[in-house]
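**Q** can you look at this prediction? I've put the sequence above it.
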Amino acid sequence: MGIYLDHAATTPLHPEVLEAMMPYYTDYFGNPSSIHSYGRAAKTALDRSRSAFSAAIGCSPADLLFTSGGTESNNTALYGVVETFGGKRAHVITTQIEHHAVLHPAERLARMGCDVTFLPVDMTGLIRMEDLEEAIRPETVLISVMYVNNEVGTIQPIEEIGRLARSRGIAFHVDAVQALGKLPIDLSVLPVDLMSFSAHKINGPKGIGALFASRKLQLAPQVLGGSQERKKRAGTENVAGVVGFTKSLEIYNNNYKEYNIQTSEYRQHMERIFLEELGPDGFVVNGNPDVSAPHIFNVSFPGSHTETLLMNLDLEGIAAASGSACSSGSLELSHVLRAMDLPESVCKSAVRFSFGFGNSIDQIETAARKTATIVKRIRR
């Protein structure tokens, strides 16, 4: 097998997670809404997992909804708040660098008649608090800002934003898909009303996510047809997925300090090799140098092109990404890098390397040197 450096896109299923899930595909397969013994066994697993997951992030089990993933959690948060608190008269504030699972619902809300403000960011991907304060209006019902940017890793000042939102009586949603398991999250302390999570970013299964939705906040359900999840999200629960998600969170919470140390070493080692092979002017590191998640390393190689770089890396058995959208087989320029107002040569040559379990320092060494060789070949 090759070298997988695209953990921000998805992660391999941890063997312990698969082991925890298997009984709920084979022996305990009942519908948790059924009252017979098969259903009760599934319901017990669901309740136990909800309690463990909630304890790990510092909230009550009654505040946690299980969803199909981060995308559904984000959609539920945005549409649910707007429907509850203002409908078409509502004003929503988000940023220009959100994941499309927030940007596209926000754009749809705008088409439906809501007023949406997309905050700019600086050249490192950070919002400016003064811009946020100026954007707030009497009719503002929701602020949605991601914790860790999925393309460049910049960490937003969530506590500061949350305190401002609380002082103005505005609901605050955080897309924490890239933060869960990498940053400590304690919702008993963080001034956040809604927070979205996804399992497959932390070596859990695909197709399962979660939404913290404070009981203090009314939230109109967006999936109807049953009384599951306290009537907030209809549909038979993905019991095996919930069990797997909870197990993956347990593994990360027990190891996140070591994980961050390790991914920081990978990032630093890769940067040292680029410096050695390409020189200080041969590459550009994108994102904030002081407040970034270490597992995401976004680098531009001016004089080359992202698509060419990724194809050549793939031929060498190295999986990386652009972080930007793929349309009809060709890459679109990253909306995140554009919002950061970076030069076109930087935007057009960006590659996102993202690290995780299963990587080694030897893999990083090999990938970095092969990348440098490819860059030099392309430039010649």
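**A** It's in.

**Q** when you work out contacts or count neighbours from here on, use the C-alpha atoms and nothing else.
**A** Will do.

**Q** immediately after the host helix or strand of residue 77, which helix or strand?
**A** When elements are assigned from DSSP states H and E, residue 77 belongs to helix 70-85. Remark: after helix 70-85, the chain's next helix or strand is strand 91-95, criterion DSSP H and E.

**Q** got the buried residues for the next helix-or-strand element following that following strand?
**A** Taking DSSP H and E as the definition, the helix or strand that follows strand 91-95 towards the C-terminus is helix 100-111. Within helix 100-111, the residues scored as buried using 16 or more other CA atoms under 10 Å are 102-103, 105-107, 109-110.

**Q** what comes up buried for the helix or strand hosting residue 258?
**A** Following DSSP H and E, one finds residue 258 within helix 239-278. Neighbour-count burial for helix 239-278, counted by 16+ other CA under 10 Å, picks out 239-253, 256, 259-260, 262-267, 269-274, 277-278.

**Q** and that helix, how far out from the chain's middle?
**A** Offset of helix 239-278 from its chain centre (CA atoms, centre = their mean, to the nearest Å): 14 Å.

**Q** which parts of the stretch 51-200 of the chain are helices?
**A** Under the criterion DSSP state H, counting those that start in this stretch, helices of the stretch 51-200 of the chain are mapped to 70-85, 100-111, 129-135, 158-168.

**Q** so which of those helices is nearest residue 62?
**A** Minimum separation from residue 62 across the helices of the stretch 51-200 of the chain (CA to CA) falls at helix 70-85, 15.9 Å.

**Q** in the closest one, which residues are buried?
**A** Residues 70-83, 85 are the ones in helix 70-85 that count as buried (16+ other CA under 10 Å).

**Q** so which elements touch that helix?
**A** Here helix 70-85 touches helix 100-111, strand 140-144, strand 171-175, strand 194-198, strand 209-213, going by 3 or more CA pairs under 8 Å, 6 or more residues apart in numbering; DSSP states H and E.

**Q** one more structure, for comparison:
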Amino acid sequence: MVYLDYAASTPVSEEALHVFEQLSKNFYGNASSLHDAGGKANDILTYSRRSLAAMIEGEPDGIYFTSGGTESNLLAIRSIINGLPAHKQHVITTSVEHPSVHHAVSSLERLGVKVTIIEPNQDGIITEDILKKALLPETGLVSIQHANSETGIIQPLA
């Protein structure tokens, strides 16, 4: 079989499976626990955070491990909104975002955050003019998916 739906999920490579198997057998402790197994697991997490941060020229404390895109989107959107001042509680997103983004902004809207959903042009692009029309002085977050895995459209974010 030739598997081509890598937008939805990806089969695990033999190398990644081997590493996962070894880590699961040898470093299974809760990284937040004080026992030896937890300490070893915490060492692996610390090493992983440092390695990934170095690759992206980021900070290890800014690296979070999640179960997937949905959890990552929710964490990012909620964290940004929670860190904004009260006068910047307006979110702009698009009608073509991943459902997890729509769920996240809907939950924020129920909490009183103002949400504006913008539509792309006939080519599926969010133009600068479309975005400018939605911007308000209280806009604190604009969430636009850079590349859509279903349509292949790449938004000109720069």
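**A** Here it is on my side, so go on. What you see is a predicted model, and the numbers here were worked out from it, not measured in a lab.

**Q** coming back round to it: what span of the second structure is the helix holding residue 258 of the first structure aligned with?
**A** Under the alignment (TM-score structural alignment), helix 239-278 of the first structure falls on nothing in the second structure.

**Q** now that helix and strand 209-213, what's the angle there?
**A** 100 degrees (axes from the mean of the first three to the mean of the last three CA atoms, to 10 degrees).

**Q** check which element follows helix 239-278 of the first structure along the chain.
**A** Downstream of helix 239-278 of the first structure, the first helix or strand assigned by DSSP H and E is strand 284-286.

**Q** roughly how far is that next one from the heart of the chain?
**A** Relative to the chain's own centre, strand 284-286 of the first structure is displaced by 20 Å; criterion: CA atoms, centre = their mean.

**Q** in the second structure, what stretch matches the helix or strand that it is followed by?
**A** Downstream of strand 284-286 of the first structure, the next assigned helix or strand under DSSP H and E is strand 296-300. Using TM-score structural alignment, strand 296-300 of the first structure corresponds to no residues of the second structure.

**Q** for residue 61 of the first structure, which of the helices and strands packed on helix 70-85 of the first structure is the nearest?
**A** strand 209-213 (9.2 Å).

**Q** which residues sit in contact with the closest residue to residue 61 of the second structure other than its chain neighbours?
**A** Excluding its sequence neighbours, the residue lying closest to residue 61 of the second structure (CA to CA, 6 or more residues apart in numbering) is residue 49, at 7.5 Å. Contacts for residue 49 of the second structure (CA atoms under 8 Å, 6 or more residues apart in numbering) come out as 60-61, 63.

**Q** and the residues you listed, which of them are buried?
**A** For the contacts of residue 49 of the second structure, a burial check counting by 16+ other CA under 10 Å picks out residue 60.

**Q** surely residue 142 of the second structure touches residue 93?
**A** Yes. Taking CA atoms under 8 Å as the definition, residue 142 of the second structure is a contact partner of residue 93 at 5.9 Å.

**Q** buried stuff in the helix or strand hosting residue 40 of the second structure?
**A** Using DSSP H and E, residue 40 of the second structure falls within helix 36-56. Burial within helix 36-56 of the second structure, assessed by neighbour count using 16+ other CA under 10 Å, is assigned to 37-42, 45, 49-50, 53.

**Q** repeat that for stretch 117-124 of the second structure.
**A** Neighbour counts over stretch 117-124 of the second structure (16+ other CA under 10 Å) mark 117-120 as buried.

**Q** sorry, back to before: show me which of the buried residues of helix 70-85 of the first structure is closest to residue 130 of the first structure.
**A** Using CA to CA, the buried residues of helix 70-85 of the first structure come closest to residue 130 of the first structure at residue 78, 23.0 Å.

**Q** which residues in the first structure does stretch 126-139 of the second structure match up with?
**A** The alignment of stretch 126-139 of the second structure onto the first structure (TM-score structural alignment) spans residues 127-140.

**Q** what comes into contact with that stretch?
**A** Contacts of stretch 127-140 of the first structure (CA under 8 Å, 6+ apart): 86, 89-93, 95, 117, 119-122, 156, 161, 164, 170.
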